[in-house]
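**Student:** this one's sequence-less:
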């Protein structure tokens, strides 16, 4: 139970979940598990199916697409949200750069919350639209950093 409360607090700081009710946060935290990955392990592989949303608790990971490293993720960063929503294969590969501990929320549990809670789904859509607009703005600005 203490683990679930700690996970609730961590989930509440994720922009995608920031405005969720305590009950919604409790449901996601209850569905989460802590997973550990050794350095060098591919946690998500570009082109493969999505199994879970991952929120990094400790360690770091690199994100690559088409074999090109794009960025490094650390504690508080997350990945897997796009495939979790659209059900399509992963858009990038995420590899543990060092021993990594993450909180994972299985795809099925994530979908259940979306299906049962229209407010959560609406918030998620708005957040993702804002991220898409930011990405489009960066893409149209030749001086912007990726």
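**Tutor:** Here it is on my side, so go on. Bear in mind that the values here come from a model prediction, so they are computed numbers and not experimental data.
**Student:** alpha carbons only for contacts and neighbour counts from here, please
**Tutor:** Noted.
**Student:** can I assume residue 57 is in contact with residue 102?
**Tutor:** Yes: counting by CA atoms under 8 Å, residue 102 is a contact partner of residue 57 at 5.0 Å.
**Student:** give me the more crowded residue out of these two.
**Tutor:** residue 102 (23 against 20; other CA atoms under 10 Å).
**Student:** and here's the other structure:
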């Protein structure tokens, strides 16, 4: 599932317009690194086009590196470091040429501090994203890596916003082209 739907479904149209105008579109060629394990990041990313590979253990020997996820258009990246202000625990590499919307953590924090309603919506959306990632990890572990992971939006509050969130995501993707 595209985690951005969980975030964008919580935000208002005004919030999404703010993200569009505050964020910077960044292009990275296939093989380029978006996030390096252990290196602090200063932005939250929304993948607008392309695919990413998420690897752990990249600071150690090659035989200890492990691919933990492949992310497609519409994913949110860097949310864990945004929430806990710690360096990333994985390296994120462009599998194809990608375009991300990069929104600085500083801008997001400032907006959340000055617009409490935005902050509430934004952090609730991030909580849904993190919860979804954890649930998918649990499903994947329970199925011994079979890859058959549920992507169902089963919470009624989330499902009610799904169509709006999809339209907002399509709008952001279209603005990147």
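**Tutor:** Yep, that arrived. None of the values given here were measured: they were computed from a predicted structure.
**Student:** superposing both, give me the TM-score.
**Tutor:** Scored against TM-score structural alignment, normalised by the length of structure 1, the superposed chains reach a TM-score of 0.76; 134 aligned residues with a CA RMSD of 2.5 Å.
**Student:** and the helices in structure 1?
**Tutor:** In structure 1, the helices defined using DSSP state H lie at 2-12, 22-31, 81-86, 107-116, 118-140.
**Student:** in structure 2, what residues pair with the second one?
**Tutor:** Yep, that's helix 22-31 of structure 1 we're talking about. Under the alignment (TM-score structural alignment), helix 22-31 of structure 1 falls on residues 13-22 in structure 2.
**Student:** re earlier: can I get the helices of structure 1 in JSON lines with mean neighbour count and distance to residue 37 of structure 1?
**Tutor:** As requested, those are exported to JSON lines (neighbours: other CA atoms under 10 Å; distance: least, CA to CA, whole Å):
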{"stretch": "helix 2-12", "mean neighbour count": "17", "distance to residue 37 of structure 1": "18"}
{"stretch": "helix 22-31", "mean neighbour count": "18", "distance to residue 37 of structure 1": "19"}
{"stretch": "helix 81-86", "mean neighbour count": "17", "distance to residue 37 of structure 1": "19"}
{"stretch": "helix 107-116", "mean neighbour count": "15", "distance to residue 37 of structure 1": "19"}
{"stretch": "helix 118-140", "mean neighbour count": "13", "distance to residue 37 of structure 1": "28"}
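**Student:** which among the ones you listed is found nearest to residue 71 of structure 1?
**Tutor:** Judged by CA to CA, the one of the helices of structure 1 that comes nearest to residue 71 of structure 1 is helix 118-140, at 14.7 Å.
**Student:** run through the neighbouring helices and strands of that closest one.
**Tutor:** helix 107-116 (3 or more CA pairs under 8 Å, 6 or more residues apart in numbering; DSSP states H and E).
**Student:** what sits up against the helix it packs on?
**Tutor:** Contacts with helix 107-116 of structure 1, where a contact means CA atoms under 8 Å, 6 or more residues apart in numbering, come from 24, 27-28, 31, 50-53, 84-85, 120-121.
**Student:** what's the closest non-adjacent residue to the residue nearest the centre of structure 2?
**Tutor:** The structure's structure 2 has its C-alpha centroid closest to residue 76; by CA atoms, centre = their mean the separation is 0.9 Å. When the adjacent residues along the chain are set aside, residue 76 of structure 2 lies closest to residue 46, with 4.7 Å between them (CA to CA, 6 or more residues apart in numbering).
**Student:** and stretch 66-84 of structure 1, which residues are buried?
**Tutor:** Taking 16 or more other CA atoms under 10 Å as the neighbour-count basis, stretch 66-84 of structure 1 is seen to contain the buried residues 73-74, 78-81, 83-84.
**Student:** closest to residue 133 of structure 1 among those residues?
**Tutor:** Closest to residue 133 of structure 1, out of all of the buried residues of stretch 66-84 of structure 1 and judged by CA to CA, is residue 81, at 16.8 Å.
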